[in-house]
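Student: heads up, no residue letters with this:
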């Protein structure tokens, strides 16, 4: 069905907003202009609302197969749509791990049947995520693998990572790393600093992340692979990535909303709602992440949407799983607490969530232009609400942001010219 979006506020290349009409048909943006009067199957009035390219999240967990009680492809993609995301990239830490072409193909079939937005899926670097046996990259790519990662587990052996990077470079694929040296974990559950000692909880050293990044950027330099760092959390990691980029190494990086907005001082008690990996680090680390995001050391923002059941996340950090949900709250939180406070411009925020990840990972979407896929999100920047678990479309609501007041509510989300989410304020 053709759709005409009237009176949309979009951000131009200078960072200024201007009002336009956007006509979409056959899944494509056909026209952009003033006072378009094309006959359309539906007209959406976006007066006073921001229309952006559909948001892109290169790091989510959909939990299917194996953990459907936490999330499914259907529920996770609905949650993404409610957050304004039109493309999400799902991690392979599942059961069974999709480490063969046959297993991977079955996941793609499930996505085709159940996804409400565009879902790209990662394949594992190694068998079972923890071995030193590489998966068949070429076969996985033929089945539609987006890139390769062992997210949730750091690749412990340098030789394994080196071989994986050689193959990735040969295949033109990105290698996406959860960086964590297990020998430096010491059973930690939160950041090693003043606050963990006050709560009498074992700490996680920054070094477990930054030392593995330092190893890997040199391996990337030697192999020529595109090396992407997941959920950067520590100032030392920012420094290593910044230096690597200065030397021309093909490294990119992402940061989560929770690491940009919270630090360990914000943890009120021993509660698993604040347990994530990497953990919330110091105020100094958080400031370094924001600086790195602004200067381009960190390329993009990704949610690391990690749903868990209420029972799993109801007690102490000790014994509970790592991770929080983020698909439905990311844009509103970032707009409210980074853009409205003057730390980021709206153009910077939108680009970190759209055109930059699209360019880095060679996606067709990510821009509002004639001929582009009609993947669009509309936000009411003046609209205000408190984050409530009752509103979530995800099967899980494990997040420390419940009760936070936010602006930037999603009005509607379109994928290939079809409306996949409509808010009450449309």
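Tutor: Alright, I've got the coordinates. None of the values given here were measured: they were computed from a predicted structure.
Student: okay, CA-based contacts and neighbour counts for the rest of this
Tutor: OK.
Student: strands of the stretch 1-150 of the chain, residue ranges please.
Tutor: Using DSSP state E, counting those that start in this stretch, the strands assigned to the stretch 1-150 of the chain run over residues 3-11, 17-25, 28-33, 42-45, 50-53, 55-60, 85-90, 118-123, 145-149.
Student: could you point out which element follows the longest helix seen in the chain?
Tutor: Of all segments of type helix in the chain, defined using DSSP state H, the longest is helix 207-223. As assigned by DSSP states H and E, the chain's next helix or strand after helix 207-223 is strand 226-229.
Student: tell me how far that following strand is from the chain's mean position?
Tutor: Relative to its chain's centre, strand 226-229 lies at 14 Å (CA atoms, centre = their mean, to the nearest Å).
Student: report the angle between the helix or strand following that strand and helix 207-223.
Tutor: Sequence order places helix 235-246 as the next helix or strand after strand 226-229, per DSSP H and E. For helix 235-246 against helix 207-223, the angle by axes from the mean of the first three to the mean of the last three CA atoms, to 10 degrees is 10 degrees.
Student: so how far is helix 235-246 off the chain centroid?
Tutor: For helix 235-246, the distance to the chain centre is 20 Å (CA atoms, centre = their mean).
Student: which elements pack onto that helix?
Tutor: Here helix 235-246 touches helix 207-223, strand 251-255, helix 283-295, going by 3 or more CA pairs under 8 Å, 6 or more residues apart in numbering; DSSP states H and E.
Student: mind giving me JSON lines with those and columns for distance to residue 161 and mean neighbour count?
Tutor: Output for the helices and strands packed on helix 235-246, formatted as JSON lines (distance: least, CA to CA, whole Å; neighbours: other CA atoms under 10 Å):
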{"stretch": "helix 207-223", "distance to residue 161": "8", "mean neighbour count": "20"}
{"stretch": "strand 251-255", "distance to residue 161": "15", "mean neighbour count": "24"}
{"stretch": "helix 283-295", "distance to residue 161": "25", "mean neighbour count": "19"}
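Student: residue 26: which of those is closest?
Tutor: Nearest of the helices and strands packed on helix 235-246 to residue 26, taken as CA to CA: strand 251-255 at 32.8 Å.
Student: elements contacting that closest one?
Tutor: Contacts defined by 3+ CA pairs under 8 Å, 6+ apart place strand 251-255 against strand 226-229, helix 235-246, strand 300-301.
Student: nearest to residue 9, of the ones you listed?
Tutor: Closest of the helices and strands packed on strand 251-255 to residue 9 is strand 300-301, at 22.6 Å (criterion: CA to CA).
Student: what sits up against that closest one?
Tutor: Residues from elsewhere that reach strand 300-301 (CA atoms under 8 Å, 6 or more residues apart in numbering): 57, 253-257, 293, 352-353, 356-357.
Student: repeat that with 10 Å
Tutor: Applying CA atoms under 10 Å, 6 or more residues apart in numbering, the external contacts of strand 300-301 come out as 56-59, 230-231, 252-257, 260, 293-294, 330, 334, 348-358, 360.
Student: only the buried subset of those, as a ChimeraX command please.
Tutor: One line in ChimeraX is enough to select the buried ones among the contacts of strand 300-301; burial here means 16 or more other CA atoms under 10 Å:
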select :56,57,58,59,230,231,252,253,254,255,256,257,260,293,294,330,334,348,349,350,351,352,353,354,355,356,357,358
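Student: A further structure is provided below for comparison with the first:
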């Protein structure tokens, strides 16, 4: 296969060139200004398109095993491919929980049949109870790429510190869901002016900030690579900035919904704008953007969280939290960050490719000779409107919204896995 006439953007080397890419099997063989194809080679004309490394999403839920009416490994993989995502890291809060080697090995074995690269994080604690550490060494040896009890916070600070020490010794990231339930009456809804209009007491930002402050300190002391997941509060951004300056190996995720929307979206979209942690104020949204601009936040991840239409149709305080995000993440980055001038296209791609690859020690996220042939080809100036999804679920507040950045091809292992 030869990809011709594209604008090749490689965040790993911070380079932009116009040219062609020759692919054989699953590797990049040659990058040059012009490559003449043989008669047997498939040619993709990428004129007017950006060629970027396949996106890497460090925070997704495929709901498999246990909740496959919402999503499964196969439909999740299709959804990722539609969004230009060639590598995903699945969370461990399945049923059964990924807290033992047999469950982990079953998922990884079934994942081999899919067209994208699927990695699996294991849980920090048995049954997500925050009481007993899993056998992290055995799980890493069996293929776990990191550890997280995502969806549930680690309330015991000493236990959290012990888990960080173990993760540090294994040289893998540990990812933390930062919401102290003691502060929360109704989760998924920011406590503020909007929640008062809705007549509910929601989740105040202190629920996140208090655990972020604690875990920044523990990260500094433990030396672990600690990921603060789906950051929603401006004060949390400030805390991470401060502790990174002191040498803590902190990494922060921003989701497209947290840098695009505020809690006002609840008034328009109802349960489709309900997620944990919740959408917060415009000041918080702008602080997250500042964190993305100065590198305090180094990852953009979707927290792709499928739910059925029946579940999301329940009253606001009863419906589950979360939205799907794999198919709109790049477009939301272009629409909400690049076009307004907050980030360059290179800076956006850096947070969606090479930064996650480095954190998880993955040999992807770059375009160079000898590297994996994983790409997303897109037109940053073309608009589209999401109406239907490859995911089993459609719980998104972005349905029907005009977005910039139309994905034309997703290529993984040298194979076209999505074509517009």
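Tutor: Yep, that arrived. If you're wondering where the values come from, they're calculated on a predicted model, not measured in any experiment.
Student: report the TM-score for the pair.
Tutor: TM-score for the superposed pair, counting by TM-score structural alignment, normalised by the length of structure 2: 0.97. Supporting figures: 418 aligned residues with a CA RMSD of 1.4 Å.
Student: what's the most buried one of the helices and strands packed on strand 251-255 of structure 1?
Tutor: Mean neighbours per residue, mean count of other CA atoms under 10 Å, is largest over these for strand 300-301, with a mean of 29.
Student: average offset between that one and structure 2?
Tutor: Compared with structure 2 after fitting, strand 300-301 of structure 1 has a mean deviation of 0.8 Å; criterion: mean CA distance after the TM-score superposition for structure 1.
Student: and that strand, which stretch of structure 2?
Tutor: Under TM-score structural alignment, strand 300-301 of structure 1 corresponds to residues 299-300 of structure 2.
Student: could the strands of the stretch 1-150 of structure 1 be laid out in JSON lines, adding distance to residue 368 of structure 1?
Tutor: What follows is the strands of the stretch 1-150 of structure 1, written out as JSON lines (distance: least, CA to CA, whole Å):
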{"stretch": "strand 3-11", "distance to residue 368 of structure 1": "9"}
{"stretch": "strand 17-25", "distance to residue 368 of structure 1": "9"}
{"stretch": "strand 28-33", "distance to residue 368 of structure 1": "8"}
{"stretch": "strand 42-45", "distance to residue 368 of structure 1": "16"}
{"stretch": "strand 50-53", "distance to residue 368 of structure 1": "6"}
{"stretch": "strand 55-60", "distance to residue 368 of structure 1": "12"}
{"stretch": "strand 85-90", "distance to residue 368 of structure 1": "13"}
{"stretch": "strand 118-123", "distance to residue 368 of structure 1": "17"}
{"stretch": "strand 145-149", "distance to residue 368 of structure 1": "23"}
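Student: which residues does the residue most central in space within structure 2 contact?
Tutor: Central residue of structure 2 (CA atoms, centre = their mean): residue 301, 2.0 Å from the mean position. By CA under 10 Å, 6+ apart, residue 301 of structure 2 lies in contact with 55-60, 88-89, 229-230, 252-257, 325-326, 329, 351-352, 356.
Student: ok, now which ones touch the residue nearest to residue 378 of structure 2 when sequence neighbours are not counted?
Tutor: Nearest residue to residue 378 of structure 2 in three dimensions, chain neighbours excluded: residue 407, at 4.2 Å (CA to CA, 6 or more residues apart in numbering). Contacts for residue 407 of structure 2 (CA under 10 Å, 6+ apart) come out as 49-50, 81-84, 327-328, 330-331, 376-380, 382-384, 418-420.
Student: swap in residue 314 of structure 2?
Tutor: By CA under 10 Å, 6+ apart, residue 314 of structure 2 lies in contact with 271, 320.
Student: wasn't it part of a helix?
Tutor: No - checked against DSSP: H, G, I helix; E, B strand; the rest coil, residue 314 of structure 2 lies outside a helix; its state is coil.
Student: what's the match for it in structure 1?
Tutor: Under the alignment (TM-score structural alignment), residue 314 of structure 2 pairs with residue 315 of structure 1.
Student: any idea how far its match is from residue 279 of structure 1?
Tutor: Applying CA to CA, to the nearest Å, the value for residue 315 of structure 1 to residue 279 of structure 1 is 17 Å.
Student: ok, residue 87 of structure 1 next?
Tutor: Distance, residue 87 of structure 1 to residue 279 of structure 1, using CA to CA: 26 Å.
Student: secondary structure class for the residue nearest to residue 378 of structure 2?
Tutor: Judged by three-state DSSP, the three-state class of residue 407 of structure 2 is strand.
Student: same question for residue 362 of structure 1.
Tutor: Assignment for residue 362 of structure 1 (three-state DSSP): coil.
Student: that one: neighbour count?
Tutor: Around residue 362 of structure 1 there are 10 other residues, counting by other CA atoms under 10 Å.
Student: residue 134 of structure 2 against residue 100, yeah?
Tutor: Yes - at 7.3 Å, residue 134 of structure 2 counts as touching residue 100 under the criterion of CA atoms under 10 Å.
Student: any shared contact partners between these two?
Tutor: Common contacts of residue 134 of structure 2 and residue 100 (CA under 10 Å, 6+ apart): 122-123, 126-127.
Student: and the equivalent of residue 401 of structure 1 over in structure 2, how far from residue 66 of structure 2?
Tutor: In structure 2, the residue matched to residue 401 of structure 1 (TM-score structural alignment) is residue 398. Applying CA to CA, the value for residue 398 of structure 2 to residue 66 of structure 2 is 27 Å.
Student: and what of residue 297 of structure 2?
Tutor: In terms of CA to CA, residue 297 of structure 2 sits 32 Å off from residue 66 of structure 2.
Student: how about residue 31 of structure 2?
Tutor: In terms of CA to CA, residue 31 of structure 2 sits 44 Å off from residue 66 of structure 2.
Student: ok, residue 257 of structure 2 next?
Tutor: From residue 257 of structure 2 over to residue 66 of structure 2 the distance is 26 Å, taken as CA to CA.
Student: ditto for residue 146 of structure 2
Tutor: According to CA to CA, residue 146 of structure 2 stands 21 Å off from residue 66 of structure 2.
Student: the two: who's more crowded?
Tutor: Set residue 146 of structure 2 next to residue 66 and count neighbours by other CA under 10 Å: residue 146 wins out with 28 against 15.
Student: residue 167 is in contact with that one, correct?
Tutor: Yes - counting by CA under 10 Å, residue 167 is a contact partner of residue 146 of structure 2 at 7.9 Å.
Student: which residues touch the residue lying closest to residue 315 of structure 2 once chain neighbours are set aside?
Tutor: Distances taken as CA to CA, 6+ apart place residue 271 nearest to residue 315 of structure 2, at 7.7 Å, with adjacent residues excluded. Contacts for residue 271 of structure 2 were tallied using CA under 10 Å, 6+ apart; they are 188-189, 265, 311-323, 395-397.
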